[in-house]
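# here's my sequence, what's the structure:
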Amino acid sequence: MAAPVIEMDPAAPIPDRAAAAAYVASICFKHGPPRLVGAELEWLVRSATSPAERLDPTALLRALGPHAPGTLLASVPADTAAGPVSLPSHPPEPLPAGSTVTVEPGGQVEIATPPLEGLAPLVGAVRTDTAAIRTLLAAEGLALMDRASDPLRPPRRILRVPRYAAMEAAFDRVGPHGRTMMCSTSAVQVCLDAGDGAAVTDRWQALHEFGPTLVAAFANSPAVHGRRTGWKSSRMASWLTLDPERTRPPAALGSDPAEEWATRALDTSLLCVRRDDTWSAPPAVSFGDWIDGHGGLDIRPTREDLDYHLTTLFPPVRPHGHVEVRYLDQQPGDEWAVPVAVVTALLSDHATLDRARDAVAPAHDRWAAAARHGLADGVLRRAAGTLVELAHQRLLTTDPDLAALVGDVAERRVLRGRCPADDSVGEPGEGDLRPADESPYPDDPVLGGEHG
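Sure thing, here's the model as predicted:
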């Protein structure tokens, strides 16, 4: 069983680094038998008739109406907020099946389901709430995109709130890819119970090991900002590059994920320090440095500051009480259900999990190759074929309808060595995009030199 959560006064200064590490380790994994599953789905939003046109935040606010989050309300000037629909009071209303709506910095719309008991109820809830979102957006002439990266528009942040201004400034110090991630990409996230006992470590390790294979199988972002990048998942390439200590997978996975996560969290640089309307932090100062009094900050961090710092860490798999799988590109149409079903099925019993881990053993460190080549990489193709077959066989016994959907995608693409990025999805302008340069990441030691 997990140790009890360590209590700390949320507003009192953290006494030392050891206390902070113990607190993080006690909250990052909520132990218990795997029972609940959830999903967070993002979509890029565009005009249905003028796809290269900038997204108007006022139109998005009118479309979302009572479901609009406070970050969008705060970003639309008061004198232009009035529209033909009533604007929301807070808290925002959930969608019909219970999902909450958030908006990402570039105007991407995200729905987050409540945790549900089982895959079938989850997929049903997402389908209901996705249909509701499409209907709301259509009333303002807006549509969801079938790619996980915006092939036409440059990155433009429409949310004018301190968090995203600080994030943009921090990522700009590293390079240009932070703005791409923030404003021009979208994902499918799967949220799972951590598990119990030794299973916590097994599930945590397995989700990392599956990562490159599933990135390759579901890569769906071949173009950004008017050009083909030469990468099947430009979204994942941006994530791996934009701020490595904050976003890349761990170099190694040990036997105590809670302790390892706590160490990483304290060693990661501050994204910002929240004070009044100006949120900033000196560069290259970690949260642990702040606790130790280094970095020139004249205030001491509290537990509230630590809780917020944890929300600024974006690795491919993140413990948040439950475990978030964050490495999957958004899929065309309703195929978001396929990666959700595959991830859930692979973790559903010990025998399937063990066989899946064996299948990806040759591929578990091929993150950059997966993003660049997708299933054109032979090692990843073989691993992906086994994973989708294992998931398909498991789903046949638990959810035949989802098994049929997974089987269809496996037959049309995965077993043929193709990912969504290899197919035309009819997005406007795709046929007119400029060809890729040799590498959009020539100076990056991993992404500039990885060729599979």
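# could you use CA atoms for every contact and neighbour count after this?
Will do.
# can I assume R418 is in contact with D377?
No: R418 sits out of contact with D377 when judged by CA atoms under 8 Å, with a separation of 10.1 Å.
# with neighbour numbers in mind, choose between those two.
A count of neighbours by other CA atoms under 10 Å puts R418 above the other of R418 and D377, at 23 against 19.
# from G407, how far off is that one?
From R418 across to G407, the span is 14 Å (CA to CA, to the nearest Å).
# the residue nearest in space to the middle of the chain: what secondary structure?
Geometric centre of the chain, nearest residue: R326, 3.7 Å, by CA atoms, centre = their mean. Following DSSP: H, G, I helix; E, B strand; the rest coil, R326 is assigned to strand.
# that one is in contact with H320, isn't it?
No: with contacts counted by CA under 8 Å, R326 stays clear of H320, the gap being 11.9 Å.
# mind telling me what element the closest residue to D172 other than its chain neighbours is part of?
Excluding the flanking residues, the one nearest D172 by CA to CA, 6 or more residues apart in numbering is G178, at 6.6 Å. Here G178 is covered by helix 177-184, with elements defined by DSSP states H and E.
# another one to check against the first:
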Amino acid sequence: MSNPAEQDARPITSTSELVEVLASGCKPRDSWRIGTEHEKFGFVRPEAANADRPAFSSPDYEHEGIAALLKGMEEQGSWQPIMDGPAVIGLKGTDLDKGAAISLEPAGQFELSGTPLASLHETKDELDRHFVATRKAARPLGLGFSPLGFHPFATRASQPWMPKSRYAIMRAYMPKVGTLGLDMMQRTCTVQVNLDFASEVDMVRKMRVSLALQPVATALFANSPFYEGKPNGWLSNRARIWTDTDNARSGMPPVCFDEDFGFEKYVEWALDVPMYFVVRDGRLIDVAGRSFRGWLAGDRQDGLEGLTPTIGDFEDHLTTLFPDVRLKTFLEMRGADAGSADMMLAQSALWVGLLYDDAALAAADSLIRDYSWDEYRTLRGDVPARALNTPFGAGTVRDVAARMVEIATQGLRARGFRNDAGVDESALLAPLQALAGGAPTQAERWLERYNGPWAGDVTRIMLEAEV
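Okay, here's the model as predicted:
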């Protein structure tokens, strides 16, 4: 979830201005970029454990925890603090990290929002640099970080809360709109990639392709088979959590499949999603459950007294919508569990390959037409349990994944971006090519470890998954 940002204080005079907010994201192809974001769980390394900080427990904000980690990152010289009242709740990149940000998820999950970059080779370099910097700051504090889709053994009660104002609002509101919202906040991690579009027509095509295929990506990246120390019956428990978090703002909005879908239709959908907060003078005002559409129409009650909606308010509101593919001034692919460094890169490579080459996008568009939108929405609820082995059509999801990965491979080869060794970006799809060919998912590999050398001790996953 995003850090606070400076607001556009212009009052909203018509919904056409909100359409323009989204349309302002249209860019020529040579300006398209790749922005990779990932989250990871912190833990106390065994050698630093004591009575107050048990081994593998989640670090809190204080006591050589997340605040100290942020300070350690800042002292490396390319980060500036982002404040929420008196608390440092994130970092803004400078110099080599300009355009990037570090933010905190509700229980201290550590998130890198990467700089928008031209190639996946640059993305790899950025991730490698981030992991080195994070270890440099974390190891003196006795901390490690592991990217997994759902925390494998922590209870909700054992997880800390970060001092971020929006999370206090969400914490109170989530139980009113779903049974699993607090689990989403405290016990999940994801990886996503943010990609550009050239025009409204291009956005619509990319939105439909990526939204339809998001359940297939969920299956490929399944990496959360444990719940409070035991197998949970799901290969992506993170994806299951999203089926009952807040369905008014998440999932696969049917409007995206309407024949006349476009920027205006997305705005109209967004206006009907209940609000969380309004920011004034750097302070968040709790208006959870209020209607943005009603506010625009003149409703100034229940926390909105005397407040005029601004462009910045709408931009903030867009960050509180959680569909599997989110539209802002770019498209965010949000359907994958966090996983290994190779899988993080593969997630970005998959969508770049599918969406950034014309022939690949046309092939992907043809692929999704094999099934109805209703079938894709049903698939979203089916894949968390069996991932690639989920029955679909005349075969399984793995069959669709194989076609998807092959299209992406061709798309990346056509892009022609090579590293210094002359290797093109398609090499980053190797983990997915193995999965498409029958290899077990990350979740299935962890279950093999649980039933084998771990002898049922799930805490072993933290060091084995550490980045």
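# so after superposing, what's the score?
Laid over one another, the chains give 0.81 as their TM-score (TM-score structural alignment, normalised by the length of structure 1), with 408 aligned residues with a CA RMSD of 3.0 Å.
# residues near the alignment partner in structure 2 of the residue nearest to D172 of structure 1, how many?
Aligning on TM-score structural alignment places G178 of structure 1 opposite G181 in structure 2. When neighbours are counted by other CA under 10 Å, G181 of structure 2 registers 22.
# relative to D244 of structure 2, how far out is G181 of structure 2?
Taking CA to CA as the measure, G181 of structure 2 falls 7 Å from D244 of structure 2.
# so what's the residue mapped onto P391 of structure 2 from structure 1 up against?
If you follow P391 of structure 2 across to structure 1 using TM-score structural alignment, you land on G378. The contact partners of G378 of structure 1, by CA atoms under 8 Å, 6 or more residues apart in numbering, come to none.
# same thing with P163 of structure 2?
Counted by CA under 8 Å, 6+ apart, P163 of structure 2 has contacts 61, 84, 87, 89.
# give the residue farthest from the middle of structure 2.
G306 (34.7 Å).
# now do the strands in the stretch 351-467 of structure 2.
For the stretch 351-467 of structure 2, the strands defined by DSSP state E, counting those that start in this stretch occupy 391-392, 395-396.
# put together a markdown table for those strands, with distance to A434 of structure 2 on each row.
As requested, those are exported to a markdown table (distance: least, CA to CA, whole Å):
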| stretch | distance to A434 of structure 2 |
| --- | --- |
| strand 391-392 | 19 |
| strand 395-396 | 16 |
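# most packed of those strands?
When you average the neighbours per residue for each of those (mean count of other CA atoms under 10 Å), strand 391-392 leads with a mean of 17.
# and C191 of structure 1, that one's in a strand?
Yes: applying three-state DSSP, one finds C191 of structure 1 inside a strand.
# mind checking what it lines up with in structure 2?
Aligned counterpart of C191 of structure 1 in structure 2: N194 (TM-score structural alignment).
# with R62 of structure 1 instead?
Aligned partner of R62 of structure 1 by TM-score structural alignment: A68.
# and that match, how many neighbours does it have?
17.
# in this structure it contacts D60, no?
No: A68 of structure 2 lies out of contact with D60 (CA under 8 Å); the separation is 10.2 Å.
# show me what counts as buried in stretch 171-185 of structure 2.
171, 173-174, 178, 180-185 (16 or more other CA atoms under 10 Å).
# I'd like the residues you listed laid out as CSV, including distance to V458 of structure 2.
Below are these laid out as CSV (distance: CA to CA, whole Å):
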residue, distance to V458 of structure 2
R171, 28
Y173, 32
M174, 28
G178, 28
L180, 22
G181, 24
L182, 22
D183, 19
M184, 20
M185, 21
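# for G85 of structure 2, see how far away K98 of structure 2 is.
Applying CA to CA to K98 of structure 2 and G85 of structure 2 gives a distance of 24 Å.
# before we move on, what about L412 of structure 2?
Remark: distance between L412 of structure 2 and G85 of structure 2 (CA to CA) = 44 Å.
# and the two? which has more neighbours close in?
L412 (28 against 12).
# map the more buried one across to structure 1 for me.
So L412 of structure 2 corresponds to L395, using TM-score structural alignment.
# enumerate every residue touching that match.
345, 402-403.
# for those residues, which one is nearest S234 of structure 1?
A345 (26.6 Å; CA to CA).
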